[in-house]
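Asks: sequence plus the predicted model coming up.
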Amino acid sequence: MQATVTVTPAALPEVLLNVALVRPVFLWGAPGIGKSSLVRAFAESLGLECVTLLGTQLAPEDLIGVPQIVGDRSRFAPPESIARDEPYCLFLDELNASSAEVQKAFYSLILDRRIGTYELPKGSVVIGAGNRATDNALARPMPSALVNRMIHLHLRASVDDWLVWASANGVHRWVVDHLVQRPDHLWSPPPKTEEPFSTPRGWHMLSDALHAYGEAVDGDTLAVLAHGILSPVHASAFRAYVKTVRHAFDLDAVLKGEVAWPRDPQDRDLLFFLSEAFRARLAKDLPASKKHASPALQRLAFRAKALLIELAEISLECAQLVIATDDNGVPVLPSWFLIEVGRDLPRLAAARA
């Protein structure tokens, strides 16, 4: 199922509070963006126990139970994990990864909140979750009858929401500070091959590993950790960021002229990181129209042109990276700034020579 309208993690609890109490909800989203933890937190906020069933580990009898003889008749006895006396949150994780038979077994539970003669206690909540087929995750087509029994919400990763959560939950400062500078690194699309990719869950895992090793972790170990959890591009960028922390390189210091671009060939990864951070800073701070640029931002634009010349002397590739278009060929930096770069760089380069 493709997303048309999405919700952020911060907005999800209020939506669930209004709809999950009256109708079953299915939460779609990419792997690792926090679906399960958000559902558990929601259940906790209502004072409900969260009972999780994994669709990939279920057989139909795990839901409908097994027959037993009562008097002269048989009836199905639902499993103890479901048949409870007090209201609770039933979380059907990986529901769309379960077999067709298991999905059929969910029909009455989701629509009628009933299994055989057992009915969920009043006040109980039913929430399902799963990945999309486009995520290269295990996902089976969901029958239209099951689709029509639930309200469908599409969750998207939000760096602002995640950073608020991370700051309140002890996530390692290197991870937080890096994602403040490179919010686009929080998540990357799942690759078609078997290799790590970046997710909020992955960054949390990296944080736990860094806390375990301590900040004295050596460069080789840091490389093993980062490349074992994140996408290759994001792992390299994070290693370069850590190098800036350890060697007192900082983009603000470069902009102020307190330090120069790193020139050592061994610091080429650091130079790429600073170039990407420089590009992101300009894209964030420079307005779309020059007439809206304050004197301070006009000074930033002039300083940026001088820094581009210095950067090109060290690495033309890095200088081109700063002013390059995105993957769709759309300029990242404002057009007025790019025009000034093309007009002024030859003059500034001549003056520098």
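Replies: Right, received. Where do you want to start?

Asks: use CA for all of it now, contacts and neighbours both
Replies: Noted.

Asks: I'd guess Glu86 is in a strand, am I close?
Replies: No: counting by DSSP: H, G, I helix; E, B strand; the rest coil, Glu86 is not found in a strand; it is coil.

Asks: I'd like to know how many residues surround it.
Replies: Using other Cα atoms under 10 Å, Glu86 is surrounded by 12 other residues.

Asks: my read: it touches Val125, true?
Replies: No: Glu86 lies out of contact with Val125 (Cα atoms under 8 Å); the separation is 11.6 Å.

Asks: so after the longest helix anywhere in the chain, what's the next helix or strand?
Replies: If you go by DSSP state H, the chain has its longest helix at helix 295-314. Using DSSP states H and E, the helix or strand that follows helix 295-314 in sequence is helix 316-323.

Asks: other SSEs contacting that next one?
Replies: Packed against helix 316-323 by the contact rule (3 or more Cα pairs under 8 Å, 6 or more residues apart in numbering; DSSP states H and E) you find helix 268-285, helix 295-314.

Asks: in the stretch 151-300 of the chain, what residue spans correspond to helices?
Replies: Using DSSP state H, counting those that start in this stretch, the helices found in the stretch 151-300 of the chain span residues 159-168, 173-181, 200-213, 219-229, 232-246, 251-256, 268-285, 295-314.

Asks: sorry, back to before: among the helices and strands packed on helix 316-323, which is nearest Leu153?
Replies: Evaluated over the helices and strands packed on helix 316-323, closeness to Leu153 peaks at helix 268-285, with 30.1 Å, by Cα to Cα.

Asks: pasting the second one now:
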Amino acid sequence: MDALAVAVTANLPVILWGAPGTGKTSSVLALGASLGLPVEVVVGSIREPSDFAGLPVIREGGTWLAPPRWAERLARAGRGILFLDELTTAPPAVQAAMLRVVLERTVGDLALPGEVRIVAAANPPEQAADGWELSAPLANRLIHLDWRVSAVSVAEGFTGGFAVPEVGMARAFARGGGPGEGAGGCVPAGAARARARRSRRACEGVAEPAHVGAGRDRGGLRAR
């Protein structure tokens, strides 16, 4: 839960791998409440590619890729958390459309504000009833966390387990300042290691989204 808070505070895209019914959605909603951020939950299994790539409509004599309502709400708020739930139940075509959202924060012809965070969740293949493997391009853009639930977290309703860091501290941790391998999210530990197909270029892209690194040295938020 602390690692999730660090990633969200530092505005780095993150995915939670855990069994069904273990409170991933409840925790993201609780974190959003702790940070004062609206949360939009988008379930991949019930979405179409146009829900991410935009629906073509005629506007002012041209074609406009109209964004869905959840993207419009985040754009109006100017900040928030986009929670992509049940990511591996999304068909490959939907995952391909999601890639631009995660990589460029763009939905159709709408650019999401830089303060919109990306959080995803998925069930490990051995615990999933049905679905698809996470595509390599999408996996390479996400920090992978194995989700484990404690009795204390359940008893507290997930609201008392977050130690929300300062933004500067979170970004320092994302640069590799924390203890242990993969402190910057580049090399995940445990079971998540096998699911993340990492390259050095992909790690740098995760550690420094374009809107975060604008106007600074490209290495400023680079993961180890």
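Replies: Perfect, I can see it now. Since we're looking at a predicted model, the values are computed, not measured.

Asks: stretch 204-221 of structure 2 maps to which residues in structure 1?
Replies: Using TM-score structural alignment, stretch 204-221 of structure 2 lines up with nothing in structure 1.

Asks: what's the answer for stretch 80-90 of structure 2, then?
Replies: Alignment note (TM-score structural alignment): stretch 80-90 of structure 2 is matched to residues 88-98 of structure 1.

Asks: deepest-packed of the helices and strands packed on helix 316-323 of structure 1, please.
Replies: Of those, the one with the most neighbours on average (mean count of other Cα atoms under 10 Å) is helix 268-285, at a mean of 20.

Asks: so it matches what in structure 2?
Replies: Using TM-score structural alignment, helix 268-285 of structure 1 finds no match anywhere in structure 2.

Asks: now for that helix, which elements pack on it?
Replies: Helices and strands touching helix 268-285 of structure 1, by 3+ Cα pairs under 8 Å, 6+ apart, are helix 232-246, helix 251-256, helix 316-323.

Asks: and those helices as CSV, adding mean neighbour count and distance to Ser99 of structure 1?
Replies: Putting those into CSV (neighbours: other Cα atoms under 10 Å; distance: least, Cα to Cα, whole Å) gives the following:
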stretch, mean neighbour count, distance to Ser99 of structure 1
helix 232-246, 19, 34
helix 251-256, 15, 52
helix 316-323, 18, 47
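
Asks: now the strands for structure 2?
Replies: Remark: strands assigned in structure 2 by DSSP state E are 14-17, 39-43, 55-59, 62-66, 80-85, 106-107, 110-111, 116-122, 143-146.

Asks: dump the ones you listed to JSON lines, plus mean neighbour count.
Replies: JSON lines is the format used below for the strands of structure 2 (neighbours: other Cα atoms under 10 Å):
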{"stretch": "strand 14-17", "mean neighbour count": "24"}
{"stretch": "strand 39-43", "mean neighbour count": "18"}
{"stretch": "strand 55-59", "mean neighbour count": "13"}
{"stretch": "strand 62-66", "mean neighbour count": "15"}
{"stretch": "strand 80-85", "mean neighbour count": "23"}
{"stretch": "strand 106-107", "mean neighbour count": "22"}
{"stretch": "strand 110-111", "mean neighbour count": "16"}
{"stretch": "strand 116-122", "mean neighbour count": "24"}
{"stretch": "strand 143-146", "mean neighbour count": "23"}
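
Asks: now the ones you listed as a markdown table including distance to Pro91 of structure 2?
Replies: As requested, the strands of structure 2 are arranged in a markdown table below (distance: least, Cα to Cα, whole Å):
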| stretch | distance to Pro91 of structure 2 |
| --- | --- |
| strand 14-17 | 17 |
| strand 39-43 | 12 |
| strand 55-59 | 18 |
| strand 62-66 | 21 |
| strand 80-85 | 13 |
| strand 106-107 | 18 |
| strand 110-111 | 23 |
| strand 116-122 | 13 |
| strand 143-146 | 20 |
